[in-house]
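Undergrad: With the sequence up front, the predicted model follows.
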Amino acid sequence: MLLKFILARGGYTVVHAADGQQAHTMIDEMPPPALVLLDIMLPYLNGLQLLAHIRQKAEWRQVPIIMLTADSNERDIQQALAAGANDYMVKPFNPRELTARLQRFLTVPS
C-alpha cells in the first residue's frame, strides 16, 4: 500500500482500517490518534458517516481529519469540510503535497 509506505518512510505510525465498519469499531475502541486520513468511498460505512461519528465523540473532536479520496465532487467536498474535516485532498495525490499538509497538523517524531 503506497500511502502506508509513504507515511512510514516519513516517520509516522500508521493504523489502517480495511473498511468503514472496521474504522467505526476502531474509533469506538482506540484512544484518539494524532490525525486521521479518511476516504469517502469505503465499503459498509462511508467516510462522511465516519467523519460525523468522529466529531460526535468528545475525546476525538480535536483530532485533525484530512479527507484523502478520489471523490472530487464539489458537493461532497463542501459537505466534508462543513462536517468538520480540516482538509481535503483528491487522489491521485502528490506525496510531497501530502507530507506538507500532514506537517501543518503534526510534528514528525525525532
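TA: Thanks, I have it.
Undergrad: rest of the way, CA atoms for contacts and neighbours
TA: Noted.
Undergrad: What separation is there between the closest residue to Leu35 other than its chain neighbours and Met1?
TA: Leaving aside its chain neighbours, Leu35 sits nearest to Pro64 (5.0 Å; criterion: C-alpha to C-alpha, 6 or more residues apart in numbering). Between Pro64 and Met1 the distance is 22 Å, computed by C-alpha to C-alpha, to the nearest Å.
Undergrad: Looking at the two, which has the bigger crowd around it?
TA: A count of neighbours by other C-alpha atoms under 10 Å puts Pro64 above the other of Pro64 and Met1, at 20 against 5.
Undergrad: Structure two is appended below for comparative analysis:
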Amino acid sequence: MAQILVVDDSSTVRNEVGGFLQGHGLSVAYAVDGRDGLTQLKADSGVKLVICDVNMPNMDGLTMAEKVRSELGNLKVGIIMLTTENSPAMKERGKAAGIKGWIVKPFNGPAVIGSVKKLVE
C-alpha cells in the first residue's frame, strides 16, 4: 500500500520525485499517465496523495483528477499538480476538481516536503 502515487509520463520525473519522497520515508507507487493512475487508485485505497503531471498521453492529469472525484467518488485523496503549465484557466479547472496545490516544474523537493508530509498524515 503506497502513501503517494506519482503520475508522470516522464520516467526521469517519476524517478526523481519518487526517489526524493522515498528518501524521506514515504512509500511511493508510480503511474505512466492519467489512465494508469486512475487504475492504480481504484486498486489501492491507501493512497493519500497524488502528485501528477498535467500533459500526458492517454489521459491528462486534470481529467484524471476530475474522474477521481466523479467516478471513484474519492474526495479524501489529496492531489497536487506538478507541471510546466501555469495558466489561470488550468488552475481554475484544477481548483474545481479539488486540486490541493500547483507546483511548477522543475521539482524542488526540499521546498515542498513539509507540505507533502502534512497531506499524507
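TA: Nice, I can see it. Keep in mind the model is a prediction, meaning the values are calculated, not measured.
Undergrad: about what we covered before: which residues touch the residue nearest to Leu35 of the first structure?
TA: Pro64 of the first structure makes contact with Ala34, Leu35, Val36, Ala85, Asn86, Phe105, according to C-alpha atoms under 8 Å, 6 or more residues apart in numbering.
Undergrad: Provide a ChimeraX selection command restricted to the buried entries of these.
TA: In ChimeraX, this line selects whichever of the contacts of Pro64 of the first structure come out buried by 16 or more other C-alpha atoms under 10 Å:
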select :35,36,85
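Undergrad: Could you see which of the contacts of Pro64 of the first structure carry over to the second structure?
TA: Retained in the second structure: Ala34, Leu35, Val36, Ala85, Asn86, Phe105, out of the contacts of Pro64 of the first structure (criterion both residues aligned by TM-score structural alignment, their matches' C-alpha atoms under 8 Å).
Undergrad: What range does stretch 5-16 of the first structure cover in the second structure?
TA: On the second structure, the counterpart of stretch 5-16 of the first structure by TM-score structural alignment is residues 19-30.
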